[in-house]
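[1] I'll drop the sequence and a predicted model, then ask my questions.
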Amino acid sequence: MSRFIERHPVWSLVVLLAVALLVWLIFAVWPAGLEEAIGRKKVFLNAVFNGITLGGLYFLVASGFTLIFGLMRNVNLAHGSLYLLGGYVGYGISTATGSWVLAFIAAFVVVAIVGVLLQVLVFRRMEGQDLRQTMVTIGLSIVFADLMLWAFGGDFYQVQTPAWLIGPVQLPLMTAMKSSGEAVFLQYPAVRLVIFGGSVVIGVAMWLALNRTRVGMIVRAGVDDRDILAATGVQIQLVFVLVFALGAGLAGIAGVVGGTFQSLSPGEDTRFLLASLVVVIVGGMGSIPGAALGAVIIGLAEQLGSVYIPTYAIVVTFLIMVLVLALRPQGLLARR
């Protein structure tokens, strides 16, 4: 960070001013008599929180993608299909049992097993063949999409939110003061806050596992030189199977999350595959903090864009990706 400030003092000042403006817009208390402005501020704050919580969902999808694509160098373009499959599995389990927690467990296990099959039957036979992996996984994604369309139809599904998470909660964030002297606080859906908190916990746990444990060291060493690592007696293929299963399982969990506060339908697999690609490109391949930063940036851009420039919201997302590729091709927090 200090090197960046030394090399780019002007850009550092611009970023600092932008962050300061955003913090002021969020925490400033509007005075009484500005009812119209207060309404606009509520819209803005809701868009900001929607963007941050959507970023949590994007992170869950992209974290699995960055494990498989960024760390293991496996080009899995069927990752979006794993997301949608996890969502459908979670919907079926929650409908049958009424348990939201069991839906997460079932989605993780089922999609992780599919990930193991993909690693053993597909990627192990095509190690280092990026073009072949790309073409095969594109074909698999089409097959998976047709199978899920056949099994679940073209309807929209939503995972039932548990009763204890239904309704809004009042955040300790005063947005304005009415002329009567009454304070106005922001209210936000409890389920989205809980899901975002869960994504933060998962992100921190993944970073610690990859950077502070022996298994994480083995994974990173295997990516750099798997032949030397295998010569030391480590069962590198077993480690890679487990990592692939973890990445796939995270996509399954993300499917249940997406089905809870959005919906599940054909086409969502392609949408979240593209979102994962953009997040990994913006944040940096193989970087868990990069995936988190990229997910929040893309989530905020999508939500703020849909509120203020709905016609060009998708353009803003890809414009960010183009700027990152032009100015820092390795990503904002690329893993060294």
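    Right, received. Where do you want to start? Just so it is clear, the model here is predicted, and its values are computed rather than measured. Numbering: from 1, shown residues only.

[2] C-alpha only now, for contacts and for neighbours.
    Noted.

[3] buried residues in the lengthiest helix in the chain?
    For the chain, the longest helix by residue count, based on DSSP state H, is helix 35-65. For helix 35-65, burial by neighbour count (16 or more other Cα atoms under 10 Å) applies to 38, 41-42, 44-65.

[4] put this beside the first:
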Amino acid sequence: MTSLFLLQLLNGVQFGVLLFLIAAGLTLVFGIMDFVNLAHGVLYMVGAYLMAAFTMITGSFAAGLLLALAATLVFGLALEFLVFRRLYERSHLDQVLATFGLVMIVNEGVKILWGTAPLTVPMPTLLSGSIPLAGPLQYPVYRVAIIAAGLVTALGLWLVINHTRIGMLLRAGASHRSTVSALGVNVSRLFTLVFAVGAMLAGFAGAIISPILSVDTGMGESVLILAFVVIVIGGIGSIRGAFLGALLVGVVDTLGRSFGPILLRTIMDPAAASQTGRTLAPMVVYILMAAILFARPAGLFGRNTS
């Protein structure tokens, strides 16, 4: 049982790191730009598809990753220039409707380009082994690399936001956007930078998870819902909140799905416990969100505007 708990805990951390890469860009866009972007998940999906395409073309995982990041960045900037900047001054309802429509358009475009069959990305040889954890327990090196990449990204974002002039402007823009604009800062350029970073992070998440999960259309929708849960728990606009919220959601969701049926077997027969556990497991993160919002309505690190 201890070995299973350790294994699932690491899986939860890895899932949390993946959620952070998606939620970090989403919370910046929402917190600084006050823009509700339901199409953020398609950047995650497009990143995965581009990773599959470029890896197949180049035959190199590293080259495919670099090209996928660059292409996702360009794709995100194109969306910002052609679609999103026309919605910044519109109501949240208009933003929701427009970005939801964009989700369907991009999904259909992906089907036209790559078809409906799931794609796979080969595991890089250098990261294809396992490392011993405790006794006979082994953990894939690639999953450890995902955790490390997420932690390095989180550290880099923290340094940029808290110790650079750009970060100062981002923090100021999140709190007093009109004041920052009055001081001569090009808010439009700032918005473009924020969206570019968010797009690249989402694409990075899709690219690095593609050797583990099958790449298919619609893969961004389910993870987008959890990303919204993450930023609500952590506090809108807070990178620190997004990081801690993502780890909480990843660990709680993974452990809940693994140990929920096991715990229920102590009070129910195995068949009923298994069925009930599968039904209740997806609800655990939303119960967690409700509990945190009851105690802290603005999230763990959100700004209380009441």
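    Ah, there it is. Note that the structure is a prediction, hence the values are computed from the model and not measured.

[5] Just tell me what L229 of structure 1 corresponds to in structure 2.
    Structural alignment places L229 of structure 1 opposite V180 in structure 2 (criterion: TM-score structural alignment).

[6] Just confirm that match is within a strand.
    No - V180 of structure 2 is assigned helix when assessed by DSSP: H, G, I helix; E, B strand; the rest coil, not a strand.

[7] Can you get me a residue count around it?
    Residues near V180 of structure 2, counting by other Cα atoms under 10 Å, number 17.

[8] so it sits right up against L170, yeah?
    No - applying Cα atoms under 8 Å as the test, V180 of structure 2 and L170 come out as separate, 9.4 Å apart.

[9] Contacts only, for the match of L229 of structure 1.
    The contact partners of V180 of structure 2, taken as Cα atoms under 8 Å, 6 or more residues apart in numbering, are 169, 172-173, 187.

[10] switch to 6 Å and redo it
    Listed by Cα atoms under 6 Å, 6 or more residues apart in numbering, V180 of structure 2 has no contact partners.

[11] any idea how far R303 of structure 2 is from it?
    18 Å (Cα to Cα, to the nearest Å).

[12] what's the spacing between L327 of structure 1 and V282 of structure 1?
    On the measure of Cα to Cα, L327 of structure 1 and V282 of structure 1 end up 11 Å apart.

[13] So which of these two has more stuff around it?
    V282 (30 against 10).

[14] Which residue in structure 2 occupies the aligned position of that one?
    Match for V282 of structure 1 (TM-score structural alignment): I233.

[15] List the single closest residue to the corresponding residue of structure 1 for G302 of structure 2 in space, sequence neighbours excluded.
    In structure 1, the residue matched to G302 of structure 2 (TM-score structural alignment) is A334. Take A334 of structure 1 and drop its neighbours on the chain: the residue closest to it by Cα to Cα, 6 or more residues apart in numbering is G284, 4.1 Å away.

[16] so where is stretch 93-103 of structure 1 in structure 2?
    Under TM-score structural alignment, the match for stretch 93-103 of structure 1 is residues 54-64.

[17] cool, stretch 146-158 of structure 1 as well?
    Here stretch 146-158 of structure 1 aligns to structure 2 at residues 108-120, judged by TM-score structural alignment.

[18] Go through that stretch and flag the buried ones.
    110, 119-120.

[19] what comes into contact with the match of stretch 93-103 of structure 1?
    Around stretch 54-64 of structure 2, the neighbours that count as contacts under Cα under 6 Å, 6+ apart are M51.

[20] follow-up on the earlier one: measure the match of G302 of structure 2 to G249 of structure 1 for me?
    24 Å.

[21] ditto for Y88 of structure 1
    14 Å.

[22] So for the two, which sits in the more crowded spot?
    G249 (31 against 26).

[23] those strands in the stretch 51-200 of structure 1, which residues are they?
    Secondary structure of the stretch 51-200 of structure 1 (DSSP state E, counting those that start in this stretch): strands located at 168-177, 183-189.
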